[in-house]
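A.B. asks: Sequence plus the predicted model coming up.
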Amino acid sequence: MLTQTRTETMQNPGKDVPYLCRLEKMPSALVFIMGAHRSGTSLLYHLLANTNRFNYISAYDIVKYDELLFNHVMGMEKQVKQALDRQITAQRGDRLIDGIPVGADLPEEYRFILFKEKINPLLQGKTVLFSPNLVPESLERFVEMCQKKQWISAENRPLLLKNPNDFYQNFLAIHALFPDAKFVFIHRHPLHVFNSNMIAWPLALQTKSDYLGLLDPDYERLFRSSPVERILRLAFLRSGLGRRRILSGLVEGFAYYFSNISQLPSTSYVSIRYEDLCRNPGSALTEISQFLGVELRTDLPQQPVKPRALPVSSKVFACYEKKLNALKPYLSHLGYPLIPEMALSKL
């Protein structure tokens, strides 16, 4: 196993221990990409990371977290990254859920570095998928992660941070912890978000992604141990109860955004839509860069990005229709129709 449990990590904290006392500085700015699962956060994360104006949490940072400082001091980063790239290449070459090519430098979610509490997913399925990770109990670990990234980075750039779990009922708490942090919210029509969730999560449980197994020890354990737990989780996600719980978690997150976004200072956040990002990525990135005060290079991508058109099943649509009244304020706020035309044409 490449990763350890919380107890094992505390007892064997790795090669970085002699250097932890040197960690003092935080990044010049923290930039949180905020959005629901399957709302386009990964696309936005990658586009911003590719501008070379930000530092970000990579797959290498996650897999080799306990030796990042050691590898940097010893001049071994390039060598270790190359070895990790070879390992990833020898395994399945994508994230499975979206086909994004993977590697040691791929931008990834910081949740993989924070410790997670064990929750029975069969009893609390909604909680597992939508519980925040950046909480008071994980704050020390989060700060250490940011300081490590600052210490090993060549330039003092803003640190991009992405973790959809912290979109749900948590951005005000993060703002309270880091008042100077900036937030980039990305939205996508809720029906497409819900539909994509109902396709992605069962797929990840049905077919193993070796890459995700490197990042997440719980995911790796599901495929190494008895298949019973994985089969039960898969059955839950495919059930009517599973659909209702996932949609309920999404709707609560959207309602929280609509009800609480006004409590964030206007200087702390910018909000874009996935559909607009796909239609004109250069324009969306320019808007974000101006908000952040970061000068981007002139050769920004101008060609439209083709959104993934996933068929909407009748069960998913029927479940969504029952939540339309609860979704109306959020949909109206963002200028979305109740039902997107593309979805209607496929039903």
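C.D. replies: In hand now; what should we look at?

A.B. asks: going forward, measure contacts and count neighbours with C-alpha atoms only.
C.D. replies: Fine.

A.B. asks: now for the host helix or strand of Tyr45, which elements pack on it?
C.D. replies: Taking DSSP states H and E as the definition, Tyr45 sits inside helix 41-49. Helix 41-49 sits against strand 30-34, strand 159-162, with contacts defined as 3 or more CA pairs under 8 Å, 6 or more residues apart in numbering; DSSP states H and E.

A.B. asks: Count the residues that sit near the spatially closest residue to Lys116 that is not a sequence neighbour.
C.D. replies: Leaving aside its chain neighbours, Lys116 sits nearest to Asn133 (7.1 Å; criterion: CA to CA, 6 or more residues apart in numbering). If you count neighbours by other CA atoms under 10 Å, Asn133 ends up with 24.

A.B. asks: Strands along the stretch 151-300 of the chain, start to end?
C.D. replies: All strands of the stretch 151-300 of the chain, identified by DSSP state E, counting those that start in this stretch, fall at 159-162, 182-187, 269-273.

A.B. asks: what's in contact with the second one?
C.D. replies: If I follow you right, that is strand 182-187. For strand 182-187, contacts defined as CA atoms under 8 Å, 6 or more residues apart in numbering pick out 29-36, 39-41, 268-274, 288, 292.

A.B. asks: I'd guessed the residue nearest to Lys116 sits against Arg111; true?
C.D. replies: Yes: between Asn133 and Arg111 there is a contact at 6.2 Å, judged by CA atoms under 8 Å.

A.B. asks: top helix in this structure by residue count?
C.D. replies: helix 240-260 (DSSP state H).

A.B. asks: Export the strands of the stretch 151-300 of the chain as TSV, with columns for mean neighbour count and distance to Phe236.
C.D. replies: Converted to TSV, the strands of the stretch 151-300 of the chain look like this (neighbours: other CA atoms under 10 Å; distance: least, CA to CA, whole Å):
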stretch	mean neighbour count	distance to Phe236
strand 159-162	24	27
strand 182-187	22	27
strand 269-273	18	31
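
A.B. asks: can you redo those as TSV with distance to Leu331?
C.D. replies: Below are those laid out as TSV (distance: least, CA to CA, whole Å):
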stretch	distance to Leu331
strand 159-162	23
strand 182-187	10
strand 269-273	12
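
A.B. asks: of the ones you listed, which approaches Lys315 most closely?
C.D. replies: strand 182-187 (23.1 Å; CA to CA).

A.B. asks: circling back to that earlier point, any residues touching whatever helix or strand comes next after the helix holding Tyr45, and which ones?
C.D. replies: Counting by DSSP H and E, the next helix or strand C-terminal to helix 41-49 is strand 55-56. The contact list for strand 55-56 (CA under 8 Å, 6+ apart) reads 49, 107-108, 149, 153, 157-161.

A.B. asks: let's bring in a second model and compare:
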Amino acid sequence: MSKEKKQTKKGILMPPAVGYSFQILLGFVFKYRIDFRFIFRFIITVVVNIINWPFRTYERLIINPKYKRQTGIESPIFILGHWRSGTTHLHNLLCKDPQMGYTTTYQSVFPDTLFNKLGYFLFEGFARLLIPGKRAGDNVTLGTELPQEEEFALGDKTPISFYYFWMFPRKIRLFYKRFIRFEGIDNAKKERWKANYKLLIAKSLKNTNTELYLSKNPPNTGRVKLLLEMFPNARFINIHRNPIEVFLSTENFFKKMLPHLQLQNISQKEINKEVIHLYEQIMTDYFQQKSLIPEGNLVEVRYEDLEKNPMSLLKRVYSELDISGFESAEHGIQDYVNSMKSYKKNNHILSKKQLDILIEAFDFTMKKLNYSVPLNIDILEDEV
């Protein structure tokens, strides 16, 4: 099989709950409605989860306590930004620096079947066979050991993860209030979630044999205050992009990814409404909280600048956040930049009516970030 065919192989994505606590998996049945057409998908998820149970139980009881005792984690670097703002590209670039640790795609789904050798052999092989060569929503290359968002794993033991919405998309507003703003979450559960996050970071660092953790997790864009409670000296990189392009890319991404993961029906019209609402909420929360970040610990960048001159922008990021080692990482980052020159972005078409809705919804952010209507989007005139 050619290298190109390997990269574009077909695969099957499954709900991330295959590696969750069985108690949390069962909780989905009682808390959220699973639509009938997805019952078989849920049954398969349960079966894989049960097979995984002895392996993750062993790791939680025997291996995890060692990492729970680790208190000397260097303050992480958090990449913030709404989905489709360039967070994945920025994360992949920075992860070419060998000092950067990260959560892998495999760990994000099976966070407690990582250091159990037999369990890892079985489930990493299983994941490698199933994962498609490219992500359906944006053609980004996928692989079990490639960098991934940690949000998938944060709901594995404590029932708090915004990415439950991939399975239950009609609950996205509820999940935002409870799992990003932590409204209605008692302090004990909140502290367990924090402890689980720190455990995930400690295991990620061991897995990548590094000391500096680099997070890319869009839900954290609305959790700056909470992250500073955990890591007062954490450093942040916020990347932003034209809100209209973000909407179109997010709409397309959700439309193509949800069919692989969802356990609830949702219409395209509903998805569009939720994408607009989500953007407004998370950007408002970020603007309100970013002043809490200590001076010198935040750098804000434009996706457009990352596209035009990535090496210059990354050099500025290293300098402003006082991250050492750019010179030694430069060659590896440049090689990755060169490899991405053939990457093709999705094209987008928008009706005049849709454009007017987006301009009204995103007016505040567009003015604050100095954006106008992008020139590279095809605008269709509405039918009379």
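C.D. replies: Happy to help now that I have it. Source: prediction; values computed, not measured.

A.B. asks: Need the three-state assignment for the residue nearest to Lys116 of the first structure.
C.D. replies: Assigned by DSSP: H, G, I helix; E, B strand; the rest coil, the conformation of Asn133 of the first structure is coil.

A.B. asks: aligned partner of Asn50 of the first structure in the second structure?
C.D. replies: Using TM-score structural alignment as the criterion, Asn50 of the first structure maps onto Lys96 of the second structure.

A.B. asks: Quick one: residues contacting that match.
C.D. replies: 329, 332-333, 336.

A.B. asks: still on that earlier bit, select, out of the helices and strands packed on helix 41-49 of the first structure, the one closest to Ala284 of the first structure.
C.D. replies: strand 30-34 (13.6 Å).

A.B. asks: what range in the second structure matches the closest one?
C.D. replies: Using TM-score structural alignment, strand 30-34 of the first structure pairs with 76-80 in the second structure.

A.B. asks: quick revisit: do you know which of the strands of the stretch 151-300 of the first structure lies nearest Leu241 of the first structure?
C.D. replies: Closest among the strands of the stretch 151-300 of the first structure, using CA to CA: strand 182-187, at 25.1 Å.

A.B. asks: matching residues in the second structure for that closest one?
C.D. replies: Going by TM-score structural alignment, strand 182-187 of the first structure lines up with residues 235-240 of the second structure.

A.B. asks: check the fit of the matching stretch onto the first structure and give the mean distance.
C.D. replies: Compared with the first structure after fitting, stretch 235-240 of the second structure deviates on average by 0.7 Å (mean CA distance after the TM-score superposition for the first structure).

A.B. asks: all helices of the stretch 201-347 of the first structure, in order?
C.D. replies: 210-215, 217-224, 227-238, 240-260, 274-279, 281-292, 314-321, 324-334, 341-346 (DSSP state H, counting those that start in this stretch).

A.B. asks: circling back to that earlier point, quick one: which of the contacts of Lys96 of the second structure has the most company?
C.D. replies: In the contacts of Lys96 of the second structure, the most neighbours by other CA under 10 Å go to Ile333, 21 neighbours.

A.B. asks: Tell me which residue of the first structure lines up with Pro374 of the second structure.
C.D. replies: Checking TM-score structural alignment: Pro374 of the second structure goes with Pro340.

A.B. asks: just to revisit the earlier point, return the closest of the contacts of strand 55-56 of the first structure with respect to Pro13 of the first structure.
C.D. replies: Lys149 (17.0 Å).

A.B. asks: Identify the residues contacting the closest one.
C.D. replies: Contacts of Lys149 of the first structure (CA under 8 Å, 6+ apart): 27, 55-57.

A.B. asks: How many residues are close by Leu241 of the first structure?
C.D. replies: Quick note: Leu241 of the first structure (other CA under 10 Å) scores 12 neighbours.

A.B. asks: Show me what Leu146 of the second structure aligns to in the first structure.
C.D. replies: So, by TM-score structural alignment, Leu146 of the second structure is matched to Leu106.

A.B. asks: got the contact list for its match?
C.D. replies: 58-59.

A.B. asks: And for the one 5 residues further on?
C.D. replies: Taking CA under 8 Å, 6+ apart as the criterion, Arg111 of the first structure is in contact with 133-134, 163.

A.B. asks: List which of those are still in contact in the second structure.
C.D. replies: Of these, the ones still in contact in the second structure (both residues aligned by TM-score structural alignment, their matches' CA atoms under 8 Å) are Asn163.

A.B. asks: Pick the one among the contacts of Arg111 of the first structure closest to Ala90 of the first structure.
C.D. replies: Asn163 (27.0 Å).

A.B. asks: Could you give the number of residues near the corresponding residue of the second structure for the closest one?
C.D. replies: Using TM-score structural alignment, the equivalent of Asn163 of the first structure in the second structure is Asn217. By other CA under 10 Å, 21 other residues sit near Asn217 of the second structure.

A.B. asks: How about Ser372 of the second structure?
C.D. replies: Ser372 of the second structure: 13 neighbours (other CA under 10 Å).

A.B. asks: who's in contact with it?
C.D. replies: Here Ser372 of the second structure is in contact with 242, 366 (CA under 8 Å, 6+ apart).

A.B. asks: distance of it from Gly137 of the second structure?
C.D. replies: 25 Å (CA to CA, to the nearest Å).

A.B. asks: repeat for Glu150 of the second structure
C.D. replies: On the measure of CA to CA, Glu150 of the second structure and Gly137 of the second structure end up 19 Å apart.

A.B. asks: When those two are compared, which one has more neighbours?
C.D. replies: Applying other CA under 10 Å to Glu150 of the second structure and Gly137 shows that Glu150 carries more neighbours, namely 27 against 17.

A.B. asks: Please name the nearest non-neighbouring residue to that one.
C.D. replies: Ser108 (5.7 Å).

A.B. asks: Closest one of the contacts of Arg111 of the first structure to Cys21 of the first structure?
C.D. replies: Leu134 (22.8 Å).

A.B. asks: related to what we said a few turns ago, so which of the strands of the stretch 151-300 of the first structure is nearest Leu129 of the first structure?
C.D. replies: Among the strands of the stretch 151-300 of the first structure, strand 159-162 sits nearest to Leu129 of the first structure (CA to CA), with 15.2 Å.
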